[in-house]
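*Asks:* here is a sequence together with a model predicted from it:
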Amino acid sequence: MSTPPETEKVAVENPENEKVALENQGRSSAAPSFSDESLTNPTGINEKALVRKLDFKLLPPLTLLYLLSFLDRSNIGNAKLDGLTKDLKITGNQYLFALTIYFIGYVLFEIPCNIILKRTTPKLWLPTLMLVWGTVATLMGVSQSFGGFLAARFFLGVTESGLFPGVVFYLSMWYKRTESHYRVALFFSAASLAGAFGGIFAYGIGFMKGVGHYNGWRWIFILEGLLTVVIATLSYLFIHNYPSTAPFLTEPERAFVQARLKGTDANNTEPFAWSNVLAALKDYKCWLYGFGFHTMSLPLYTLSLFLPTIISELGYTAAQAQLLTVPPYAVATVLTVIVAILAEKTHRRSPFILASSSLAIIGYIILLTAPTEKPGVSYLGTIFAAAGIYPSCAIVLSWATANVSGQTKRATATAMTITIGNCGAVLGTQLYRPKTSPRFHLGHGFALGYLVANLVVTGTLWWSLKRENRLKEERRAGGEVHHEEAVTSDEDVRWIFQT
C-alpha cells in the first residue's frame, strides 16, 4: 500500500513522535514513512552502522579543531600566571581589555564567516581559518609590547569566529534533527577538554622557563599555536564537504544518507539569497536562541578565562592553580556527554537546560558565600559552576540548528546565536577586576544573575515553541497540508519545533 505524500512528510518532520503526528492526521500509525526500509533502504544498508561511520569520520577531526580553538583563546588565563602581564608591563585594566578585544573581533565576523562558508565549501574554508588563527596564536608568544599583543588577540577573534557556527551548520547537513544535539554536544565537549588539557599543558610548559631566553608564558602560546598550524595543514585531508560528494561513502550510502534527510532542506539546492538572511533576522525565535546563549556565554567565558586566577586567589601557588583547573573541566566534560545522551533519548531540550543552569547557580552561590578561610568550599563551587555551564551551552548552541529550516536562514540563525551570545562574553571580560579579588563579588554576581536570566529565556522559548507546535497541529487538523516534495521553511505546517 502506498503512503500519501503528506503522510510521509509529517512523519519525517516529527521523527521523535512519529505515531502521534500520524494520528493527528487521522491516519493509521502503521502507515509507512521515509524511515521504512522498503522506501529508503533497498540495498539493506545498516542504518546504525552507517551513522556510526559518519560519527567516526566527521566528529573526531571537528572536535580536535574546536579543542585547539578553545585552547588558543583561553590559554591567556594560564599565561597570566606564568608572567605575561609582568613581562609586557600590562596593567590589570589593560589585561581585561586584551580579553575584550578578542570577542569584538569574534562578534563582528561570525555572520560574514558563515555566509562565506555557504558560498564556498567546508573543506576549503574551515582548515584555512584554522591555519590563519594558529599563525596568529603563535605570534602572541613573540609579542614584545602590549600593542602587538592586543592586535594579535583581535585577529585571533576574527579568525576563530567562523569555526563554531560553521561546524554547527555543517553537521545539520549530515544528521537528522533529532540527532544533531548529541553531535554538537560531543563537539562542544572539546571546550571543557581544552580547559583540562590547558591546565596540564601550562603546568608542564611552565618548566620551560628560560629556554631560548623565553619565559614560560611565551612557550604556552608558541607551542600550542604551532600545534594548531600543523593540525590545520593536515585537516585539508580529513575535512569533507557534504554527503553527495563524500569520498568515504559508497554511492548507495550517499543515497541512503540523503534519503534519511528527506523532509528537511539538507538535500535542497539552495542558491544564496539575502532574503533568506533577512528571514532569520525577522524571526523572533532566532533572537531568543541568541539570548539563550547570551545568558550562558558570560558565565562560560568568565569561568574559562579567569578560572586559573580564581583558584590562585584562593591561596594556591601558580603551579597548583594550573593543575587544579583540571577537575572542574573533567567533571564538566562527563556531564556534557551524559546530558547530551539523555536529551537525545528524550527529545527534550528545555528541561535539561533548566536543570544544568540551576546546578551552575548553586556553584556561584557557593563562590559568593563560602568563608574565605575554607578555600576547599569555594573550589567546590567552581566544580558545580563548570558542571552546570557546559551542558547547558551545548544544548543552547544546537537548538537553532535543529529548529530553523532553509539552509541560508539556518546558517544565519546559527551565526546570530553565537554573535548575540558572545556580546555577553564581551561584558564578562571586564568584570573580574583585580581590586575585587579574592572574592570577585562583581564577576560572580553577574554570572549568577545571567544564569537566572537564562532560566527566564529558556522558559519563554519553551512556551513559545510549544504554542507554535499547537497552532500548526490545529492547522493540520483543519486540513491545511502542503504537497511539495521537500520542506523549505520552518513556517511549513509540517515542521515541528523541538522543545
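*Replies:* Arrived safely. Quick caveat: nothing in here was measured; it's all calculated off a predicted structure.
*Asks:* from here on, just use CA atoms for contacts and neighbour counts.
*Replies:* Noted.
*Asks:* quick one: contacts for Tyr390?
*Replies:* For Tyr390, the contact set (C-alpha atoms under 8 Å, 6 or more residues apart in numbering) comprises 189, 192, 300, 332-333, 336.
*Asks:* and those as TSV, adding secondary structure and distance to Leu22?
*Replies:* Shown next, in TSV, are the contacts of Tyr390 (DSSP: H, G, I helix; E, B strand; the rest coil; distance: C-alpha to C-alpha, whole Å):
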residue	secondary structure	distance to Leu22
Ser189	helix	36
Ser192	helix	41
Leu300	helix	41
Ala332	helix	39
Thr333	helix	38
Thr336	helix	33
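*Asks:* and the residues you listed, which are buried?
*Replies:* Neighbour-count burial (16 or more other C-alpha atoms under 10 Å) applied to those gives 189, 192, 300, 332-333, 336.
*Asks:* about what we covered before: and which of the contacts of Tyr390 is nearest to Val20?
*Replies:* Thr336 (29.8 Å; C-alpha to C-alpha).
*Asks:* ok, that closest one to Ile418 distance?
*Replies:* 19 Å (C-alpha to C-alpha, to the nearest Å).
*Asks:* here comes the other one, which I'd like you to weigh against the first:
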Amino acid sequence: MDSKDSPSLAPMDSPGPRKDSLPEEDPNRTERYAPGVVENVVHVVDHKAERALCRRFDLRLLPVLAVMYLFNALDKGNIGNAETDNMSDDLNFKDGQYNLLLSIFFVPYVIFAPPFAMLGKRFSPARVLPILMFCFGSFTLLAASTKNFGGIFALRWFLGMSEAAFFPLVIYYLTTFYRRAELARRLALFYAASNIANAFSGLIAFGVFQIENTPMPQWRYLFIIEGCATVSFSIFAFWYLPRSASEANFLSPDEKALAFHRIQVDSSAIVNEKFKFRDAIGIFRHLSTYCFLAIEICLGVPLQGVSLFMPQIIERLGYTTVKTNLYTVAPNVTGAVMLLVLAFSSDAAKLRSPFIVLGFLFTFTGFMIYASITDVQSQIRVAYFATFMMTWGTSAPSVLLSTWYNNNIAHEGRRILLTSIGVPLANLMGLVASNVFREQDKPKYMPALITVGAFGATGAVLSALLGAYMFLDNKRRDRRDGATVRAYDVPTERLRDGPASPEFRWFL
C-alpha cells in the first residue's frame, strides 16, 4: 500500500454476527482498514503479509523472552540443586528450615504479583520486565554470600517479590502482538525455557559440583554464575525490547497498521487501553473466573512439586549427587518437547481444554506409576520413565491454561488482573508441594506422591467440565441467534463485556 493510502489506526464499527468467515453482502468490496485486510473483517485476506509480520515478531521477541524466562526459572529453582551439595549442612539449618526456605518464596510471590503487573501495564512490560530481571539476578548473586539461615531466608523473600509479576507480564505482553489462535505455541516456545532451565540447571550443577580445591563450597559458585548471567542479560533486554507494535522501529507504517488491526479484531477490545482498577475487577462477576482459578490451584501442586523436588525424586534411584543432577536433564528436556507438541496441536485445532486435560492425565499417571513401585532398583527403568511423565504433565497445562483464559478476555485490564492472580496462585501451591515432600518420608515420599497425583486428577476433571460447559453455552447462543458463530469469527472490539455480550462465544 502507498503511503498516501495508509489507514487510520482508530477502530471502526463492526458488523453483526456472521454465518461465514466473509461478509455475505459484498465479498468483492475493496475498502481497506489496514494493509491486506478487508474493512471490518476478522480474517486477514493477505495471509502472506500477516505471516511475514508474525515472523518478524517471532524473531524479535521470542528468543529474548525465552532467555529471560530461562534465567527466571534458574534463579528460582537452583535452591534444589544447591541442597544436593549440602547447603543445609554448611549453613547449619535445623529440621524443617529447608522446607521453610522453599515456602517463604511464595508469600511475596502472590502478594506483589497484582500490583507489579498493574505497574507493568502502566509503564510497559518491555521496561518493567528487565527491571524485575535485574532485581532477581542481584538477589541470586547475593545468596552466594549468605552465612546462615536468616540471610538466605531474607533473600528468598525478595526473590519472590521480584519474580512475582514476571510470567503474567510476559503473557500480557505477547497478547499485544499475537492473535488468540497464535498465542499458545508462542507461549510454549517461551515457557519451554523453564524446562530447559531445569535441565540446564542440572548440567551447570553437574559441572560446578566437580570443581575441586576451592575456597568456597561449590553451591556458592552456582549462585554466582547464574546471578551474574541474569544481571548482564537484563541490561541488554531493557534496551532491546519494543514497548509496543506501534513503537517498534523495526516495522514499517503499513506493518504497524496491520499489527494494530490484528489485535483490535482478535485479541483486545481496546488496544493499549488505560488500566482502570474499577473496570478490571469486573472479571470477578463471571463464574468462569473462579473455575479458572480452581484449575490453577490444581495445576500448581504438581508444577511446583516437580520443579522443586525433581532432584530429590531422582535421588531415590540411588545415584550420587553428581549423577542425580545429571539425570534430571532428560526428563526436563522431554517435558519441553511435549509442551511444544501439545501447544502447537492446540493452536492448530483452535482448542484448549482437551489438551489441558491430557496434560493433567500425564501428571496423574506419572506420579501414580512412581508411587506404585516398591523396589526401585529392580524396576529402575519404569521409575525413571515415570519422572518423564511427571514433566510432560506439568509444563503444557500451565501454558495452555493461561492462554485459555486470556483467549476469553478481550478487556486488557481484566486480562492482566486475572493473569496476575492466576499464575501466582498456581505458584503459591509451592507451599503445599514444599510441605508434603517431608524429610521423614524419604526416600519414597509416598504421601507427597499421592497428594500431587490427586491434584492432577482433580485438575483434569475440572478442565473437562469447564470445557463441556463452554461448548454447550456456545450451542445455546447459536440456537438463539440462528447461526453458527465461532469464537474467532467475532471481532474482539465488540467483546469488551465478555459473556454479557450477545455475540460472545467461548474459545474452547
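*Replies:* That came in fine, so what should we check first? Fair warning: this is a prediction, and the values are worked out from it, not measured in the lab.
*Asks:* what's the closest of the buried ones among the contacts of Tyr390 of structure 1 to Gln258 of structure 1?
*Replies:* Comparing the buried ones among the contacts of Tyr390 of structure 1 against Gln258 of structure 1 with C-alpha to C-alpha places Ser189 closest, at 27.3 Å.
*Asks:* which ones are touching that closest one?
*Replies:* 333, 336-337, 390, 394.
*Asks:* please redo it, this time with the cut-off set to 10 Å
*Replies:* By C-alpha atoms under 10 Å, 6 or more residues apart in numbering, the contact list for Ser189 of structure 1 reads 63, 66-67, 183, 329-330, 332-337, 340, 390-391, 393-394.
*Asks:* these in helices, which ones?
*Replies:* 63, 66-67, 183, 329-330, 332-337, 340, 390-391, 393-394 (DSSP state H).
*Asks:* circling back: got a quick PyMOL command for the buried subset of the contacts of Ser189 of structure 1?
*Replies:* Selection of the buried residues among the contacts of Ser189 of structure 1 in PyMOL, burial being defined by 16+ other C-alpha under 10 Å:
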select buried, resi 63+66+67+183+329+330+332+333+334+335+336+337+340+390+391+393+394
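*Asks:* what's the match for Pro242 of structure 2 in structure 1?
*Replies:* When structure 1 is aligned by TM-score structural alignment, Pro242 of structure 2 is paired with His240.
*Asks:* residues near its match, how many?
*Replies:* 19 (other C-alpha atoms under 10 Å).
*Asks:* so how far is Pro112 of structure 1 from it?
*Replies:* Counting by C-alpha to C-alpha, the gap from His240 of structure 1 to Pro112 of structure 1 is 21 Å.
*Asks:* ranges for the strands of structure 2?
*Replies:* 32-34, 37-38 (DSSP state E).
*Asks:* could you export these to a markdown table, including columns for mean neighbour count?
*Replies:* Shown next, in a markdown table, are the strands of structure 2 (neighbours: other C-alpha atoms under 10 Å):
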| stretch | mean neighbour count |
| --- | --- |
| strand 32-34 | 21 |
| strand 37-38 | 22 |
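*Asks:* out of the ones you listed, nearest to Ala126 of structure 2?
*Replies:* Closest among the strands of structure 2, using C-alpha to C-alpha: strand 32-34, at 25.3 Å.
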